[in-house]
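sequence? don't have it. structure:
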């Protein structure tokens, strides 16, 4: 099991989670952030700092967000498990499902 970033992150990318992740397993795509499931140690540090409640434990994903487990995992098909988002930096891509979404509005 792992933590998963879902739809509320799209077009927001607050990045507070990046600052608290002790192993740097949260990677930045063009429109959202993604958790590398093989690198995540399930510490949960990311979940409470997300301002839009986009991060969930895999078993606790709300209805409608279930597909984001695959979205997070499949994002890494091309780059694998680099071991640290700091080494990779922003990835100029998104999962096809995310790339196809209309622009997301965030109110705050």
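Okay, I see it. Just so we're clear, the structure is a prediction, and the values are computed from it rather than from any experiment.

contacts and neighbour counts: CA atoms only from here.
OK.

what's the helix or strand for the nearest residue to residue 69 once chain neighbours are set aside?
Counting by CA to CA, 6 or more residues apart in numbering, residue 69 lies nearest to residue 4, which is 5.9 Å off, once chain neighbours are set aside. Secondary structure from DSSP states H and E places residue 4 in strand 3-5.

Pull out the buried positions in the helix or strand that that strand is followed by.
Per DSSP H and E, strand 3-5 leads on to helix 16-20 as the next helix or strand towards the C-terminus. Using 16 or more other CA atoms under 10 Å as the burial criterion, the residues of helix 16-20 that qualify are 17, 18.

putting a second one here so we can go through both:
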């Protein structure tokens, strides 16, 4: 895995990173965005455009959000309604659109307060 989306994205999902990603590897869950660890090319284009500073290179992920590295990868192992098996590596977020699930850690969180405009 290269880049990880952490807690500040939960319930915010600004999507500036999605528009900046040249390989379409940022997927939308119900409450958070997720970077596909096998599709990301480690370009770093997503990190500086995140308005809530939720994206980190894996080696720079703060200890308080270390669990998001596993949770981000777990999102792609979820069994989705209407699919045979896990999401896996579908090769592009745009063709799937928003997905009705979140990884376990994100799904377990209380609703996050949205920052003011």
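Here it is on my side, so go on. These numbers come from a predicted model, not from an experiment.

And the residue nearest to residue 69 of the first structure? What does it align with in the second structure?
Under the alignment (TM-score structural alignment), residue 4 of the first structure pairs with residue 4 of the second structure.

where exactly do the strands run in the second structure?
Counting by DSSP state E, one finds strands in the second structure at the ranges 3-5, 26-28, 33-35, 55-57.

Just list what the first one packs against, helices and strands only.
With contacts defined as 3 or more CA pairs under 8 Å, 6 or more residues apart in numbering; DSSP states H and E, the packing partners of strand 3-5 of the second structure are strand 33-35, strand 55-57, helix 67-75.

Include distance to residue 111 of the second structure and mean neighbour count when you put these into a markdown table, please.
Shown next, in a markdown table, are these (distance: least, CA to CA, whole Å; neighbours: other CA atoms under 10 Å):
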| stretch | distance to residue 111 of the second structure | mean neighbour count |
| --- | --- | --- |
| strand 33-35 | 15 | 29 |
| strand 55-57 | 19 | 20 |
| helix 67-75 | 17 | 20 |
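
quick one, which of these is nearest to residue 25 of the second structure?
Nearest to residue 25 of the second structure among these is strand 33-35 (5.7 Å), distances taken as CA to CA.

returning to that earlier point: among the strands of the second structure, which comes closest to residue 69 of the second structure?
Closest among the strands of the second structure, once you apply CA to CA, is strand 3-5, at 5.8 Å.

Just list the residues touching the most centrally placed residue in the first structure, thanks.
Using CA atoms, centre = their mean, the residue of the first structure that lies closest to the mean C-alpha position is residue 34, 2.5 Å off. When contacts are counted by CA atoms under 8 Å, 6 or more residues apart in numbering, residue 34 of the first structure is found next to 4, 5, 26, 27, 28, 72, 75.

Can you get me a residue count around the second one?
Just to be clear, that refers to residue 5 of the first structure. 27 (other CA atoms under 10 Å).
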